[in-house]
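Visitor: when you get a sec, could you give me coordinates for this:
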Amino acid sequence: MMSPIASLTLSISDNATPYYLQLREQILAAIREKRVSPEDKLPSSRSLANMLGVSRSVVTQTYDQLVAEGVLVSKPKRGIFIANTSLITMPLESLPEAKSAEPEKTVGYFDSSADHSVFPHKAWAASMRRAWLNPDPKILMGNYRLGFPQLKEQLAKFLYSLRGLECGAEQIIITAGNRDALQLLQHMLKKHVNQWYTENPTYPPINASLTGQLEHLDVQLGGALPPENTSPWAAVITPCRQYPLGISYSSQCREKWLQTLSEKQGFVIEDDYDNEFIFHGRPVTTLFQAAKHRVSAEERVFYVGSFSKTLFRGLRLSYVVVPKAFVKPVLESQKQLGQSASLPMQPALSDFMASGAFYRHLNKMRRHYRMKRDYLESLLNAHLSQWFEWEKPTAGMHILLRLKTPYADDPEISGFLKSYAMTQGLQLSLLEDHYVDPMLATKGIVLGFSNTSENDMECWVNVISQCLGCYFDG
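Guide: Purely as a prediction, here's the structure:
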């Protein structure tokens, strides 16, 4: 029997609809539009999960629900098939619909993701065509557990040219986002590590991605210092541009980390989340590269990067650069966990990089984001300088505003600001929400500018200004 995979166009988006419901509706749509027929065999849950870059449980949940509804049928030792029932010939309105909540009011926010409105779709489409004119059979079979080799070669060249990071393609592992990368590394290091640390403050999903009891490293003006714990540990840090504070670790702080690693006291996972976009000055050397010049330290730093910030969020491809001694252990962990990075997109991305389109896009976006940063700062100077202070970022995709004294001393201001903004359709990212204990945190707001339109910037800055004027001035 033929497999309908060639006629199915399935994709998963990071929106409010659960992944399994998105997949369910797309399979039902394929049936309605007669792109599949009764007795057609669907891809296995593992291969479809790999293709979509999602957990296998998403696909199994979708299949189980459609089997229960009589749309699909599971045949032991054979797979999942389109049911041979009258359902296939039912009109559109007769097919079962998933229950959904009432549509929610649209809420906006200062978005620090990639601006997909200026993505080079034609260049990307050309790379997709070239990559799939004569596809690698191993891609179709899902045999590249650690990632498409040509993509890893392109990444090694990219990291050296942009970040000065020296590594071999064999040290690069392609993952399905940073969460997948952290979970893979935690699984691989479980025999070497007793305690995990994250920065305080940090990006909340980092804490959510790690299992077990976490400890936290307070970030001071010069960065976070390494743990004094003598028990084996690992720490996830952002030394080149700390999130959300936007600072770079000082040379003294970095030296303490390197010295500690040289003494074989821990491991570092270096998250280099948006350092492709530097507007002024020279890029900060990665800790991964600096560790190469220290005995023992180079085998204790793992580097994590992502294409979500450089291309588009829905791509769901990230990567880890691991020390040579850990390549085989990572492969073993990947086998145990199951492959989750989408292979079909990787040849297209490799071509996109090899053609030079990726580098042209980065240069364009660097200028684009710099103009957005400057426009947002002009609005801040005009409307919010009475209440906030900030430093103009020389890199990255967000600005951090800190409430000035005495406004920051008001214990109710953060709650009022967040609630008022929500009534106006704006969801604010408070600095306090990035701390372990919000009550002890500095008061402020994290404003993403990279994927926020100028109209929205102006509207939402006015919302914040009106809120604070109402609260403090009556």
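
Visitor: all contacts plus neighbour counts: C-alpha atoms, from now on.
Guide: Noted.

Visitor: in the lengthiest helix in the chain, what's buried?
Guide: Within the chain, and with DSSP state H defining each element, the longest helix by residue count is helix 357-383. In terms of neighbour count (16 or more other C-alpha atoms under 10 Å), helix 357-383 has its buried residues at 357-358, 361, 365-366, 369-370, 372-373, 376-377, 379-380, 383.

Visitor: could I get those as TSV with distance to Asp180?
Guide: What follows is the buried residues of helix 357-383, written out as TSV (distance: C-alpha to C-alpha, whole Å):
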residue	distance to Asp180
Ala357	27
Phe358	24
His361	26
Met365	26
Arg366	27
Tyr369	27
Arg370	30
Lys372	31
Arg373	30
Leu376	33
Glu377	35
Leu379	37
Leu380	36
His383	40
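
Visitor: which parts of stretch 318-335 are buried?
Guide: Judged by neighbour count (16+ other C-alpha under 10 Å), stretch 318-335 contains these buried residues: 318-323, 326-327, 330-331, 333-334.

Visitor: run this one through as well so I can compare:
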Amino acid sequence: MPSPGANRTTSTLRQQVYAQLRRAIEQGSLRAGTRLPPSREHAASLGVSRNTVLWAVQRLQAEGYVEARVGDGTYVSQAAGAPPTQGLVAPPRGLSRRGQLIAETAARWRPPHVAARAFRIGAPEVDTFPFALWDRLSRQSRPGQRSARAQYLDPAGDPDLRQAVALWLWASRGIRCDAAQVVVCSGSQQGIDLIARLLLDVGDEVLVEDPGYPGIRASLLGHGVLARPVALDTQGLRIDEGAAQWPNARMAVVTPTHQFPTGVCMGLARRQALLQWARTHDAWVVEDDYDGEFQYGKNDGKAQRVPALCSLPGSERVLYVGTFSKTLHPGLRLGFVVVPPALVEAFAMARAITDRHAPGDTQAVLARFIAEGHLLRHLRQMRELYQARQRVLIDALADASDGAWQLQPSDRGMHLLHEAALGSDDETLSRQALTAGIMLAPLSRYAMQSPRKGWLLGYAGYAEAEIRAAARVVGGLARRLR
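Guide: Here you go, the predicted model:
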């Protein structure tokens, strides 16, 4: 690889070394499994500093192109060494460096925009949503109120909605916050984006769960932030390992109530350790509580609900991200972030710069929907429905696979994980299922360095007949794996 030249700035050198390494991987010059040269030798051959090479390699590692093997060096990952048809394509010419980052992350995370079908994860039940009630609440607004909401509004959100959310969080998730701390946004993805834009700089390091949600990593990488993978155990993110491996990390993003995608719940001791890490390192913790409302209990349906991380003492450096895309439906495009009082104005202005504010009528109806108790009643119905559908999925898949797939029940969430042995191939079966019309996500798709394999099965948004039909297809495929 030719030397980038000594007359470039440090930033340009880093970008060029990174781009040339990535191009070599994507074009096949560096094949999957190839060991990269030691950083000192690599830097000497290029005529650049070792830190320049380390920065480029670390970014490639954060994006999944390479993987570090303890005591054995850095290797081109199997996923990154796949042919270009896998989606790793070069961004179009003419983009800025930030534009290139965004375009590149889009090659790794493409949010679904087709109608959900079994077993796609993250899809709530929408057919039984009380649309008639919603329409009736909308029509109850007086003409003067409608006219007022047709103007430019507070970018932080409708005051009534912020108040309703604050009261709901206290009653449902144990979070004590003032309505002024609630900033309304267009779902949790925009909330993560606002956090990254306002609290992180290019080159900052953020601890993320591995496996974890790729939409979070995409947002971070799009801002030039380095997503640092941290392994999980039965208590969630191993903050002790993360702090040791990435001592300069400025933030951790976690899903503590129901970890996505493995489903584990972070215990109290681990939560306290995470909060202590944030205080000690002057770092932030982002709590993504994407489906924290769906806690079912064991057999009697009476759940001892785990409160939010943000509700614990010492959680002053926690930013809580919530969404109505799961509790109600994704079409609302409404979520919120609970931030410390000193940050509210900055978050509101960042929201204003992006898209001014959320639709006034929708915010007003949602505020009434919450305040009049309709959200509570809807969630009670959905918890019962989802728990019943989970049981149908477990039984149907066990029968269809002749016992090959025995899913473990969960007292929370909207999907189940069937984990496979390490070294298994989970992509092939997922492709076979998709050919048959079934959306079955492989666990490896959500991993950065984790070797864990398996399949994710969403059940919340699908009628029992559809679950059984899809289970017969997957069960037949699973029998062939034995």
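
Visitor: quick one: TM-score?
Guide: TM-score for the superposed pair, counting by TM-score structural alignment, normalised by the length of the first structure: 0.71. Supporting figures: 357 aligned residues with a C-alpha RMSD of 2.4 Å.

Visitor: now the helix or strand following the longest helix of the first structure on the second structure. Mean distance?
Guide: Note on helix 357-383 of the first structure: by DSSP states H and E, the next helix or strand toward the C-terminus is strand 388-389. Plainly put, strand 388-389 of the first structure ends up 3.7 Å away from its match in the second structure on average once the two are laid over each other (mean C-alpha distance after the TM-score superposition for the first structure).

Visitor: now do strand 388-389 of the first structure: distance to the chain's middle.
Guide: Strand 388-389 of the first structure has its C-alpha centroid displaced from the chain centroid by 29 Å (C-alpha atoms, centre = their mean, to the nearest Å).

Visitor: that strand packs against which elements?
Guide: Judged by 3 or more C-alpha pairs under 8 Å, 6 or more residues apart in numbering; DSSP states H and E, the packing partners of strand 388-389 of the first structure are strand 398-403.

Visitor: aligned partner of Gly79 of the first structure in the second structure?
Guide: When the second structure is aligned by TM-score structural alignment, no residue sits opposite Gly79 of the first structure.

Visitor: kindly report the same for the one 10 residues further on.
Guide: Aligned counterpart of Thr89 of the first structure in the second structure: none (TM-score structural alignment).

Visitor: next: Asp115 of the first structure.
Guide: With TM-score structural alignment as the criterion, Asp115 of the first structure pairs with Glu125.

Visitor: helix, strand, or coil at its match?
Guide: Remark: Glu125 of the second structure carries the secondary structure label coil [criterion: DSSP: H, G, I helix; E, B strand; the rest coil].

Visitor: surely it touches Glu464?
Guide: No. With contacts counted by C-alpha atoms under 8 Å, Glu125 of the second structure stays clear of Glu464, the gap being 11.8 Å.

Visitor: ok, and the closest non-adjacent residue to Ala200 of the first structure?
Guide: Not quite, residue 200 of the first structure is Asn, not Ala. Leaving aside its chain neighbours, Asn200 of the first structure sits nearest to Asp218 (4.7 Å; criterion: C-alpha to C-alpha, 6 or more residues apart in numbering).

Visitor: tell me if the one you found really is in a strand.
Guide: Yes. Judged by three-state DSSP, Asp218 of the first structure forms part of a strand.

Visitor: ok, it - how many residues close by?
Guide: Burial measure for Asp218 of the first structure: 17 neighbouring residues, criterion other C-alpha atoms under 10 Å.

Visitor: next one: it relative to Arg241 of the first structure, how far apart?
Guide: When distance is defined by C-alpha to C-alpha, to the nearest Å, Asp218 of the first structure is 15 Å away from Arg241 of the first structure.
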